[in-house]
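Trainee: Fold the following and give me the result.
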Amino acid sequence: MAECWCGSKALLTLPEDVLAMISSLLRACDLCALAQTCRALHCAITSSEKSWLAQCLLLPTSPPPHLLPIWRESFASYLSLLRFLLSLSPLLGLWAHQNPELGNAVLALWGHLPSLLAFRIIPQELPSFGLESGPLLYAPVFEILPNPQGSSSPALFFLHGAGDSVHPGSVSAVHPDSNVLLLEVDAQSQDLSHRFLRLSFGDRRRVLDFVAKRVRIAVPPKLVSAPMLRYRAEDDALLEMRMSWLLDTHKVHNGRIDRRVAESNLGESLNGTKSGSMGISCSSSKHISLQDFLRSGDSIGLSLRGARMNIGAWPNMHGNKFALYKFPTQEADVGREYAGLWGGTFGWPPGRGSEDNPGKALFLLLLSYEEVDGQRLLIATEILERRHYRYAMFTVKIGEPTVEPFPWERDGDSCPVEVMHAYNGHGIANGYGFWYPRSNLGSMFVLQNGIIAFVWRDTEEVLTLERFNFEELLKRGERVPALPHIANFAYLPDAKFH
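Mentor: Here you go, the predicted structure:
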């Protein structure tokens, strides 16, 4: 590292507040590069808490600013906290697997204490008067905590399971542009040929099930009721007690199983005739033997890995992977005001049931913009769908106003309805249980209260949507029990894979 030059000497004379203000104008990588120019600057910048706090605040995926001082208590410095945030931020957002209507729509978000939490959004019916009259149902899937040993150590992973249990593991790696989240067994192998995904599907399923059952730990009864998300200030003590228990549990039972124990328990029969004897190498096959995988390390354990894969046109999801696939969510911006996640129900008034039909199915839709043949389209795609195949619920031609009137003059509170914008479009209509859906003309109406209503012209059937703040809905939602270990990460239908 070079000796100080005159410019760096001038920077070193600045008060820390001024240095932090300058730091807030730089990217984190530029600040690190500046710290490498000389020893004195390296010491000043790396030790400047205010500079790295400024970098944490600059992150678009950072937790709310008021939480950062609380999170800082679990880290050696704000620099360590920044590394934690950067390493896990690619996991934030909405993920799904096949059959999302059965509970494979998973939302990952920051917790109140330093953690990343993932919850399954339960397919459900809205109460008779919408979400304001009842909580959103959700179930825990996994959570990630910082490693007390430092930011250079793998983060701590806890898979949730049935019966108020957790299955400890680690986060092996997270690609900065992750679009696939994989649940694996890590053999601590440096040889890429022994990757978990090179095992046959049957071996992967069995070894995952074996490890998950062996590392399962029951949550103490006094902590079962602890909210994973903070609801009230009086819950803080219980939240902290729960986090301390998780950290202590991982320290004592880190979720790893000795390789020899795994070998003796799994046995030859797991490979069957497909892989041959566990003593025979399968290097010539696209699969490796379970024995080769186990012997690539001294121990095995559950592992979470965020990867970037070429998955083709979304959602080209593989049924033989324990994986979640990320929804490519567009952010709302000028010119694409309606992009993002919306929730809603069929019928008018919005979200209201009747005496004959007190509850209405909750639909989650992803709204995104596309250019097709020079025409700007707004496409609404279901998330909690009832079909194996993916369809756009409706498509709207932005820039092509409709002359159709909105069918209703008043809403559920007898207030006049004012239409702000209206566009032509078309939406799917039922045909043999949606196996052969057809497309019917319709119109999208943007109402004064921010609600979107798509109305099919021939039937006047209406789908009403409102933009959901899922984080806030989860915070005041109702937690339901988690699914059993592996099924809790990604539901796989009962089918044979080859």
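Trainee: drop to CA atoms for contacts and neighbour counts, all remaining ones
Mentor: Fine.
Trainee: Let's verify the most centrally placed residue in the chain: helix, strand, or coil?
Mentor: The chain has A108 as the residue nearest its centroid, 3.2 Å off, counting by C-alpha atoms, centre = their mean. At A108, secondary structure determined by DSSP: H, G, I helix; E, B strand; the rest coil is strand.
Trainee: Contacts only, for it.
Mentor: L91, L92, G93, L94, W95, L116, L117, A118, F119 (C-alpha atoms under 8 Å, 6 or more residues apart in numbering).
Trainee: ok, now A54?
Mentor: By C-alpha under 8 Å, 6+ apart, the neighbours of A54 are A20, M21, S23, S24.
Trainee: So the residue nearest to the centre of the chain versus S115, what's the distance?
Mentor: 10 Å (C-alpha to C-alpha, to the nearest Å).
Trainee: With E125 instead?
Mentor: Per C-alpha to C-alpha, E125 is found 30 Å from S115.
Trainee: Give me the more crowded residue out of these two.
Mentor: Shown here are E125 and S115; by other C-alpha atoms under 10 Å, S115 has more neighbours (22 against 19).
Trainee: separation between that one and L67?
Mentor: S115 is 11 Å from L67, by C-alpha to C-alpha.
Trainee: show me where the stretch 351-498 of the chain has helices.
Mentor: Assigned by DSSP state H, counting those that start in this stretch, the helices in the stretch 351-498 of the chain fall at 470-475, 485-489.
Trainee: The stretch 51-200 of the chain now?
Mentor: Assigned helices in the stretch 51-200 of the chain, in chain order: 68-72, 78-88 (criterion: DSSP H, counting those that start in this stretch).
Trainee: Name the SS class of R206, please.
Mentor: With three-state DSSP as the basis, R206 sits in helix.
Trainee: Give me the spatial nearest neighbour of it, chain neighbours excluded.
Mentor: L270 (7.5 Å; C-alpha to C-alpha, 6 or more residues apart in numbering).
Trainee: Then A40?
Mentor: Distances taken as C-alpha to C-alpha, 6+ apart put C4 closest to A40, at 6.9 Å, once the chain neighbours are dropped.
Trainee: thinking the one you found is in contact with C43, fair?
Mentor: No: in this structure C4 lies outside contact range of C43 using C-alpha atoms under 8 Å: 11.9 Å.
Trainee: Just give me the neighbour total for N424.
Mentor: Neighbour number of N424 under other C-alpha under 10 Å is 20.
Trainee: tell me the contacts of it?
Mentor: N424 neighbours (C-alpha under 8 Å, 6+ apart): V396, K397, I398, E400, P401, T402, L441, G442, S443, M444.
Trainee: Filter the residues you listed down to just the buried residues.
Mentor: V396, K397, I398, P401, T402, L441, G442, S443, M444 (16 or more other C-alpha atoms under 10 Å).
Trainee: Could you also give me the structure for this second sequence? I'd like to compare it with the first:
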Amino acid sequence: MSSDLCGSRLFLALPDDILTIITSSFSPGDLCNLGLTCPGLDSFMSSHKVWLFQCDKLGLVPYTTLIEWRKGVFSYKALCRFLVNIQPMIGTWVHRNPELRHVVYVMPGFLSVVGCRIIPQEIGPLGLEDGPILWTPVFEILCNHVGSTSFFLHGKERGVDYVYPGLLKSVDRDCNVLLLEVEHRHQRGGGKLADLKNFTHEADNEVSSSQRIVGRKWTEKPFICLESDDRELLLEFVTSQVRDIVPDAANVLLFPRPRIDAVDSQQDFIVLHERRLLLLQMYERGNMNHDLKSDEGSPLNPTELGSSEISKSVDCTCNYPASQAGDATLHEFLQLGDWVGLSLQAETKEFYSCKHWPYMYESLSAFYKFPIRAPKACDEEYAGLWGGTFGLPPSADKPGKPLFLIYISYEESEGKQQMIANKILDGKSRLSPFNGSTMFIVNIDEPSMTIFPWNTDQQSNPISVMQSFKGEGICYWSRHRYPSIEPGSLFVLENGLLVYLWEHAREVLTLKRLYLGELLKRGERLPSFPPVLNFAHLTSKYRNIYPGFSHS
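Mentor: Next up, the predicted model:
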């Protein structure tokens, strides 16, 4: 063997296809580290083929979509940087208050990810499979040309659509909480900033209700340590300062629609490319001038502007307790600096859960990730997201009926394998039972002896039952004040539907498996709420604040 065919040279002497197969088992970080070892390896590790494979391996978007996305970035390496960063955020996020509106599905957009709120709604005339699902945008994270992120909160005020630029903070690999916060900035970047000198006018009319939080280093996370009323006040102020009107050209599509015709698909891509560039230009303009006109005599460092004046103004109008270590008040938060901006944080928190539904803090402007897993081939084949409604004869497509989203999971209890169905969205105008409640539990090792009472569906097609399981479900048709538990049976039909029958009430819930990403792409977009309410509304419990929405 030649002496120059050793080490990296021997490795690089292999055909490119073999090298690609070898490097396919590497993580993006491994590839970057390997490229630092020598110029030859760096050249190969920077090739488009290697990073295209890494992008495709993540499985977030189809291969053909990656090819189209590449036109908007410098390289597949830059694209992979973005995809790896936002991958943990993809999925279903929930909030309990009010229980009827906080289901947000985060999905790939176009060189972006979009947080889409599923609107409580009735099933449309075309049914679940072919009819559009109603949704509204909550936030969006765009990929710029080098793979960095640009965060926008969506909202609508006085009939005008706005975006509110901010900063996406570090995303934990196992993040399970999304937090919208106001944070101080010591350098430019992350969209427009707001000048807290203007906040003193707001503070003159408000009395802080902040209570001190003992035992926490509040300077590490100052915003979260404020009282909920003060957090909301700050969010309202900042969004009023940093907002941008969405131009008509950027207010059409957020992701490509399902198309059969290639010409129509290409036209959608052209519109989406132009929209993305327009939003990125708006974001960069915010970085350059913060949309603020600073005084000519202002210091170079904006964080030093008028701190004493803010403190003096707030001290004159608010009664704050004496300062103690580890405590946080609005007064102390204002003293940290003058320039603030929005930020979205994807963090990992420890919290309790019951039947996979997380325990949530009502006063926190946050979303919690719901652990929806893909079904396993054998023992958990029915796990995942299902949609349907009540009514006879059994059918998941009943126009005019409230849409229910149900998450099915598996759990072992007392040595028995159970299938658990949690409700995560309810299309009724009044909530009963609350979201997160268990609709039914069945023992998959215990067949039901109940005979399925229907031979045909509503289209007169014959019904064939493949399996049945014995269980019990929550019954809220009872005349009692509180829902009761009633025995029932789950039937698995040959056409893929699941039908749960309450034996005494003779009520029927029929479900079919749903894929939210595909439904949203052909869905119908509705107007957003004002920005702070649009992220996590914290009032009007147990009531559908989208009453009467149905498909046009």
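Trainee: Mind checking the TM-score on these two?
Mentor: Overlay of the two chains. TM-score (TM-score structural alignment, normalised by the length of structure 1): 0.88; 477 aligned residues with a C-alpha RMSD of 2.8 Å.
Trainee: about what we covered before: okay, the helices of the stretch 51-200 of structure 1, which one's buried deepest?
Mentor: Mean neighbours per residue, mean count of other C-alpha atoms under 10 Å, is largest over the helices of the stretch 51-200 of structure 1 for helix 78-88, with a mean of 20.
Trainee: Average offset of that one relative to structure 2?
Mentor: With mean C-alpha distance after the TM-score superposition for structure 1, helix 78-88 of structure 1 departs from structure 2 by a mean of 1.2 Å once superposed.
Trainee: so that helix aligns onto which residues of structure 2?
Mentor: With TM-score structural alignment applied, helix 78-88 of structure 1 matches the range 76-86 in structure 2.
Trainee: Show residues contacting that stretch.
Mentor: For stretch 76-86 of structure 2, contacts defined as C-alpha under 8 Å, 6+ apart pick out 28, 46, 48, 51-52, 54-55, 58, 60, 69-70, 73, 113, 143, 145-149, 171.
Trainee: quick check: longest helix of structure 1.
Mentor: Criterion DSSP state H: the longest helix present in structure 1 is helix 236-252.
Trainee: Flag every buried residue along that helix.
Mentor: Buried residues in helix 236-252 of structure 1, defined by neighbour count with 16+ other C-alpha under 10 Å: D236, L238, L239, R242, M243, L246, L247, T249, H250.
Trainee: mean per-residue distance, it to structure 2?
Mentor: With mean C-alpha distance after the TM-score superposition for structure 1, helix 236-252 of structure 1 departs from structure 2 by a mean of 1.3 Å once superposed.
Trainee: After that helix, which helix or strand is next?
Mentor: strand 256-258 (DSSP states H and E).
Trainee: got the contact list for that next one?
Mentor: Residues outside strand 256-258 of structure 1 that contact it (C-alpha under 8 Å, 6+ apart) are G169, V211, R214, V215, D298, S299, I300, G301, L302.
Trainee: Please, a ChimeraX command that selects the buried ones among those residues?
Mentor: Selection of buried members from the contacts of strand 256-258 of structure 1 for ChimeraX, criterion 16+ other C-alpha under 10 Å:
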select :169,211,215,299,300,301,302
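Trainee: among the contacts of strand 256-258 of structure 1, which are in helices?
Mentor: If you go by DSSP H, the contacts of strand 256-258 of structure 1 have V211, R214, V215 in helices.
Trainee: residues touching the first one, list them.
Mentor: In this case it means V211 of structure 1. V211 of structure 1 makes contact with V185, I257, I300, G301, L302, according to C-alpha under 8 Å, 6+ apart.
Trainee: Give me the aligned partner of the third one over in structure 2.
Mentor: I300 of structure 1 maps onto V340 in structure 2, with residues paired by TM-score structural alignment.
Trainee: pretty sure that match is touching E181, no?
Mentor: No: between V340 of structure 2 and E181 there is no contact under C-alpha under 8 Å: 10.1 Å.
Trainee: Return the set of buried residues in stretch 187-205 of structure 1.
Mentor: Buried-residue list, stretch 187-205 of structure 1, by 16+ other C-alpha under 10 Å: 187-189, 194-205.
Trainee: Need the residues that contact that stretch.
Mentor: The contact list for stretch 187-205 of structure 1 (C-alpha under 8 Å, 6+ apart) reads 184-186, 270-271, 286-290, 292-294, 296-301, 320-321, 497-498.
Trainee: cool, stretch 393-402 of structure 1 as well?
Mentor: 375-382, 421-428, 443-444, 454.
Trainee: Could you check how far stretch 275-295 of structure 1 is from the centre of its chain?
Mentor: Offset of stretch 275-295 of structure 1 from its chain centre (C-alpha atoms, centre = their mean, to the nearest Å): 34 Å.
Trainee: end-to-end on that stretch?
Mentor: End to end - C-alpha to C-alpha - stretch 275-295 of structure 1 spans 16 Å.
Trainee: rewinding a little: return the member of the buried ones among the contacts of N424 of structure 1 nearest to W348 of structure 1.
Mentor: Proximity of the buried ones among the contacts of N424 of structure 1 to W348 of structure 1 (C-alpha to C-alpha) peaks at M444, which lies at 14.2 Å.
Trainee: what's the counterpart of the closest one in structure 2?
Mentor: Matched by TM-score structural alignment, M444 of structure 1 corresponds to L490 in structure 2.
Trainee: does N440 of structure 1 really touch G427, like I thought?
Mentor: Yes: between N440 of structure 1 and G427 there is a contact under C-alpha under 8 Å: 5.5 Å.
Trainee: quick one: which of those two has more around it?
Mentor: Using other C-alpha under 10 Å as the criterion, N440 of structure 1 and G427 rank with G427 on top: 24 against 15.
Trainee: how close does the residue nearest to A40 of structure 1 get to P15 of structure 1?
Mentor: Taking C-alpha to C-alpha, one finds C4 of structure 1 at 18 Å from P15 of structure 1.
Trainee: Look at those two and report which has more neighbours.
Mentor: Between C4 of structure 1 and P15, C4 has the larger neighbour count (other C-alpha under 10 Å), namely 14 against 9.
Trainee: any idea how far P416 of structure 1 is from the more buried one?
Mentor: 70 Å.
Trainee: returning to that earlier point: now the contacts of stretch 76-86 of structure 2: which count as buried?
Mentor: 28, 46, 51-52, 54-55, 60, 69-70, 73, 113, 143, 145-149, 171.
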